[in-house]
Every structure is written in C-alpha cells, then in structure tokens.
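Visitor: need a 3D model of the following:
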Amino acid sequence: MGFPVTPFDLQEQIDEKALQANIHFLVENGLDSVFVCAGSGEYQSLDIKEYERVVTVGVATVAGKVPVFAGAGGNIREAVERVQLAEKHGADGLLLLPPYLIIPEQEGLFNYYRTLAQSTSLPVIIYQRDNAIFTLGTLEKLANLPNVIGFKDGLGNFELNIEFVQSLGSRLQWMNGMPLAELTMPAYSALGYLSYSSAISNYIPQVSRTFYTSLLAGDQATVSSIYQEVILPIHRIRQLRKGYAVSLIKAGMNIVGLPVGLEVRTPLVQVEREHYVRLESIIKRSLDLVAIANNG
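Guide: Below you'll find the predicted structure:
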C-alpha cells in the first residue's frame, strides 16, 4: 500500500504538481493502492479545504488504475465531514484514523468508529494505534458493520493480533501498519497479515517490492540482505529524531529526484544534513542490491 506525502512549497502551500509526481511514481512502480491524507501525508496539519484538494488531486491522478483511500479521523465532527468529502470526490475507500487525544473506553471507541463508518457508503479500514486499541469484542462488533472491510495494525501487540486473526479470519483484510512496516513484515505475514503500508515505496519502491516478493517466495537470503543493507540502516536513522517517519520520506524522495522538497509543517522538523547524507548512501546501496537480486 502506497502512502504519498503532501508536498509543500517554501510558503507551506500544497504543491499540487509535486503531489501528482509522487502519486504517479507510486502507481507506475506497481503499488496496489494509494492512501492520501494519512500519516505520511501530514493529515494532522491539513485544513478542510486542503484535505478536499488533496483527495481530489489524488483521485484524478490515479485515474482508476488502483484504489484510492483517504484518511479521516480526529475531531468527530470534522472527521465525518472529511469522510463525506472523500466520498463526494471519488475516493474508493477510507482509512479511519484514531480520535483526537482522548484515550476512550471501548464503548466510546466503538461509537467513534461506528459513527464514521455509518456516515459513508464507502468501504472502510479500521486503524489501531496510539489511543485506539481494541479488544476482540469491540473489533468483532465493528466487523459486523457492512462496509468495514479491513484492519490496519500500528500497535504491534502480537498476542492481540493472533487473537484477532484467529477469531475473525477472512471477515477482515489484515494490514501491517507499523512504522517502517518492512521491519516487522515477516512476523506479520506469518499471522495472516498479507499487505502493508510501505513508507520507503515513496522513494525506493523496487526495494520494497523485491523484499515482499522474496519474503512470500521464501527467499531468505534476499530478505536478509535487504534487512542488513537497507531496512535496518533506515530504521536506525528514523529513530534519531521524532517525526522522521514523515520528513525522512521527503528526504528520500528528494535524493532520488522527485520534486517534493523537504518542507514539513510544524511540529515536524526537516532531516538534519548528516542524516540526509547517510540516507543518500543507503539508497544508492539499495538500488545496487536490488539490481543484483533481480538479475539472479
């Protein structure tokens, strides 16, 4: 699953041409779906008009080649409005993000996600992370809603995930939404999570694809090489500063020549020069590694 960024110019206005380039790049490199206005797209910093514009540009740019999902969450009233705007402008589905700040009881969590799901006819994916942590009973009730089709996990509690998959099975599509999901995908795939959100696909999609196909094929040698040379080194850089989950993507895209710039909206910070140079070296090494793997 591809999660494009929201590019900003030096005045922090949305750069629509750069957004189009980002989305074209994902589609042309074989991503199976595109999710706009989610975490990588700095959902939290977009006002309602910007949200509407990003969804509109995303749908038009993809032009039906793959499904387009839009994120929506936070303040319940604004979230409902965004859900309905996404449907109005042609999104194929929605990723329902956690509520703002509050750590709710399960009843409140159920009511929040049910409200969003019932405000649209589009298929929706439930996102578990941070302050939205489900019990099996709550997820079962949500899975009974006719348009709830998937569950994306960004928490990483494997005991809970096993309980979910074993209890609900094929009633939901199971998606790995952990930060740098390649890092945990071997463990998730063993549980039945067969798709994942790839941040690095924004700049090295060929690496992400080679990693995943090698994982499914049982090619442990290639999986291990990509771990050692690409995934773990990028993961170590991401851990150096809070917010690098977003700003490091833009740095990677800048390195490979995609015109998105490095601007992020506060409270995020840009990637430090030293870390940028380290990422540049990893990206060069990763492309060489994939070329070797794909040439046998």
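Visitor: going forward, measure contacts and count neighbours with C-alpha atoms only.
Guide: Noted.
Visitor: show me where the stretch 151-296 of the chain has its helices.
Guide: In the stretch 151-296 of the chain, the helices defined using DSSP state H, counting those that start in this stretch lie at 158-168, 185-191, 205-217, 220-226, 232-238, 244-255, 273-294.
Visitor: ranking those by burial, who's on top?
Guide: helix 244-255 (a mean of 23; mean count of other C-alpha atoms under 10 Å).
Visitor: on contacts alone, who are the packing partners of it?
Guide: Judged by 3 or more C-alpha pairs under 8 Å, 6 or more residues apart in numbering; DSSP states H and E, the packing partners of helix 244-255 are helix 232-238, helix 273-294.
Visitor: I'd like the structure of this one too, to check against the first:
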Amino acid sequence: MTATAPRPFGRTLCAMITPFTAAGALDPDAARAHAARLVAGGCDGIVLSGTTGESPTTTDAEKSALLRAVRAEVGDGVPLLSGVGGPDTAAALRLARQAEAGADGLLVVSPYYSRPPQAAVEAYFLRVADSTGLPLMLYDIPGRTGVRVEPETVLRLADHPRVVAVKDCSYDLLGATRVLARTSLAYYSGSEELNLPLYAVGGAGYVSTVANVAPRQMRAPLDAFDAGRTDEAARLNGLTAGLVALMMASGLPGTVTAKALLDAGPVREPLQPAGREAADGLRKAYEELLAA
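Guide: I've put the predicted structure just below:
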C-alpha cells in the first residue's frame, strides 16, 4: 500500500444493513443508532442502500429517508455513499439525482438480469456519471448481477472525471491489479477474504458487510499493515476468517447473517431469517472473535 493511493471515501467502509421495525417498516432511529456505532467502531464511511442494505426491496422514499437519517446522525465529516442502479437505467438516473441531497458519492451497481454486453454496461455507467455531480464507485458483483464489469471496460470508464472508485466483488485479483497499475481509481474490496490481499497490492480499503458486527476487528489488519507489521496483519486477518466464512460463504446472504447478529429487525421477503442452528453458529463465531 503506497502513501499516495487514492482513498476518496476513506479506507474502512461498512455496507450498512437497513434496520426495520418488527412490522417491517423502515426504522430511521435504529439506523441512526447503528451508524453511530459503526463510526465509533472505526468505520471511515458508510454505504447505504447496497446489497446488504436490501436495496431491491426498499422504495425510493425509504432510500431517501435512510440517507437523511444517517446524515443527521453522523454529520458532514463521515462520507456517505448511496446505492443506485439496477436493471432500469431510468430508475438509476432518478435515484442518482435523489441521492444528491445528502450523499457524498454513489455506489452504482452494474445492470442486472438483462445481462447486457460490455458496450451497454459502459454506456449505462456513463449515463449515470453524466447525470450527477457526485463521484461514482462502480460496483462489480457478477455473482449477483450476472454480468462482469470487465477490466478493459473499467479502464475506459476511468477516463470519466466522476468515476473515481470500484467496489470489487469479482474475485479477479489479477484484473484488479492490472487496473490499479494503469489508473488512479480507488479499489475497495467487497469480499472480506480479499480485504488484505487487495490492500497489499494498492487497494484503497474495503466496503464490508461483516463490519456491521465487527468494525474494529475488520479494520485491525489494515491498521497493522499500514504500521509495517505485516505478520501481525496476517494474524489479525486470520482471526476474522471463521466469522467471515459463516457470514459470507455459508449459503445465506450477508444481510441475513448480519441481522441474525444485530437487533435490526427482520429481513424483507423473499429473504428469510437465519434458522436457529445457523444463528447459534454465527453467535459462537462472533463471540470467539471478540474474545481473541
């Protein structure tokens, strides 16, 4: 990690859950309280209305209310990104304009379901970038969208002045390294097991679901790496592996596993809550990490 690596939104970002009441409505007060805990726990910034934030099942009005509530809690000193994008370019543009009233940047997911070719993916991102004054973090998560944002496409998009960052869930470390070598884009890991490896080759940090429940523990390996204690960074990273595996690789979505560990209300259908066995396993791994 070089001292000159760009970090436009900070280094340690949380992909925040969206709290709901027991009846399933947005809970702005719980969102404010959770955001305050994240910042106190070492999160430099917060990403709202992303995958973990259940964006496909929240309305435009709820997304706006969530952004207002968290901004009121954390103030202007904490970068907030709002998730936009989806299968409909017009809807992405509408959400981008809406987010300008409070967000510091946009997390723009690649268009999903229709599986457009790369020329159309590029055109979609450019349409969003041209429609707003906010900087963009491209969100490459092919496991959910069904389409990559190929490295060559990212290289072309990097020429746009408002495309400044990437949240990388592609599991393509080589591709990320190639883009890092040829651009000034800030690469944020979106896959916790690659937080430290991507950081070590010049990444900006991470956007983490697991940080909802363990912000200090997720941050610790990067702090150690920056201090030159690479062996300690690897050790601390290894301590998180058990919880990361259960939260992110157990077959349950990260939203479900995070809410199983938090008093944040239900998940919205079609998601279903974690079963008792899964919840007990998560709690055990969480307590072991806190005790380590």
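Visitor: next, format the helices and strands packed on helix 244-255 of the first structure as JSON lines and append distance to Ala72 of the first structure.
Guide: Formatted as JSON lines, these follow (distance: least, C-alpha to C-alpha, whole Å):
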{"stretch": "helix 232-238", "distance to Ala72 of the first structure": "25"}
{"stretch": "helix 273-294", "distance to Ala72 of the first structure": "31"}
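Visitor: out of these, nearest to Gly93 of the first structure?
Guide: Across those, Gly93 of the first structure has its closest neighbour in helix 232-238 (29.2 Å, C-alpha to C-alpha).
Visitor: what does the closest one contact?
Guide: Around helix 232-238 of the first structure, the neighbours that count as contacts under C-alpha atoms under 8 Å, 6 or more residues apart in numbering are Leu180, Leu183, Tyr244, Ala245, Leu248, His275, Leu279, Ile282.
Visitor: so what does Tyr212 of the first structure match up with in the second structure?
Guide: By TM-score structural alignment, Tyr212 of the first structure lines up with Leu222 in the second structure.
Visitor: who touches its match in this structure?
Guide: Applying C-alpha under 8 Å, 6+ apart, we find Leu222 of the second structure in contact with Leu196, Tyr199, Gly205, Ala233.
Visitor: and it, how far from Thr58 of the second structure?
Guide: 33 Å (C-alpha to C-alpha, to the nearest Å).
Visitor: just to revisit the earlier point, out of the contacts of helix 232-238 of the first structure, flag the one nearest to Gly261 of the first structure.
Guide: Proximity of these to Gly261 of the first structure (C-alpha to C-alpha) peaks at Leu248, which lies at 11.3 Å.
Visitor: what residue of the second structure matches up with the closest one?
Guide: In the second structure, Leu248 of the first structure lands on Thr257 (TM-score structural alignment).
Visitor: did I read that right, Ile125 of the first structure in a strand?
Guide: Yes: assessed by DSSP: H, G, I helix; E, B strand; the rest coil, Ile125 of the first structure belongs to a strand.
Visitor: can you pull the contacts of it?
Guide: So Ile125 of the first structure contacts Gly93, Leu94, Leu95, Leu96, Val148, Ile149, Gly150, Phe151, Lys152 (C-alpha under 8 Å, 6+ apart).
Visitor: what segments of the stretch 1-150 of the second structure are helices?
Guide: Using DSSP H, counting those that start in this stretch, helices in the stretch 1-150 of the second structure cover 28-40, 60-74, 89-99, 118-131, 142-145.
Visitor: so where is the fourth one in the first structure?
Guide: Helix 118-131 of the second structure corresponds to residues 106-119 of the first structure when matched by TM-score structural alignment.
Visitor: do the same with the second one
Guide: Helix 60-74 of the second structure falls opposite residues 48-62 of the first structure when the two are matched by TM-score structural alignment.
Visitor: mean per-residue distance, that stretch versus the second structure.
Guide: By mean C-alpha distance after the TM-score superposition for the first structure, the fitted stretch 48-62 of the first structure averages 1.5 Å away from its aligned residues in the second structure.
Visitor: show me which parts of that stretch are buried, residue by residue.
Guide: Of all the residues in stretch 48-62 of the first structure, those buried under the rule 16 or more other C-alpha atoms under 10 Å are Glu50, Tyr51, Glu52, Arg53, Val54, Val55, Thr56, Val57, Gly58, Val59, Thr61, Val62.
Visitor: now swap in stretch 12-28 of the first structure and tell me
Guide: Using 16+ other C-alpha under 10 Å as the test for burial, stretch 12-28 of the first structure gives Ile14, Asp15, Glu16, Ala18, Leu19, Gln20, Asn22, Ile23, Phe25, Leu26, Val27.
Visitor: any chance of TSV for those, columns distance to Met1 of the first structure?
Guide: Formatted as TSV, the buried residues of stretch 12-28 of the first structure follow (distance: C-alpha to C-alpha, whole Å):
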residue	distance to Met1 of the first structure
Ile14	23
Asp15	22
Glu16	21
Ala18	19
Leu19	17
Gln20	17
Asn22	14
Ile23	12
Phe25	13
Leu26	9
Val27	10
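Visitor: out of those residues, which is nearest to Ile102 of the first structure?
Guide: Using C-alpha to C-alpha, Ile14 is the member of these that lies nearest Ile102 of the first structure, at 29.3 Å.
Visitor: so what corresponds to the closest one in the second structure?
Guide: Using TM-score structural alignment, the partner of Ile14 of the first structure in the second structure is Leu26.
Visitor: for its match, give me its contacts.
Guide: Applying C-alpha under 8 Å, 6+ apart to Leu26 of the second structure gives the contacts Thr18, Pro19, Phe20, Glu62, Leu66.
Visitor: run the residues you listed past the first structure and keep the common ones.
Guide: When you map the contacts of Leu26 of the second structure onto the first structure and apply both residues aligned by TM-score structural alignment, their matches' C-alpha atoms under 8 Å, the shared contacts are Thr18, Pro19, Phe20, Glu62.
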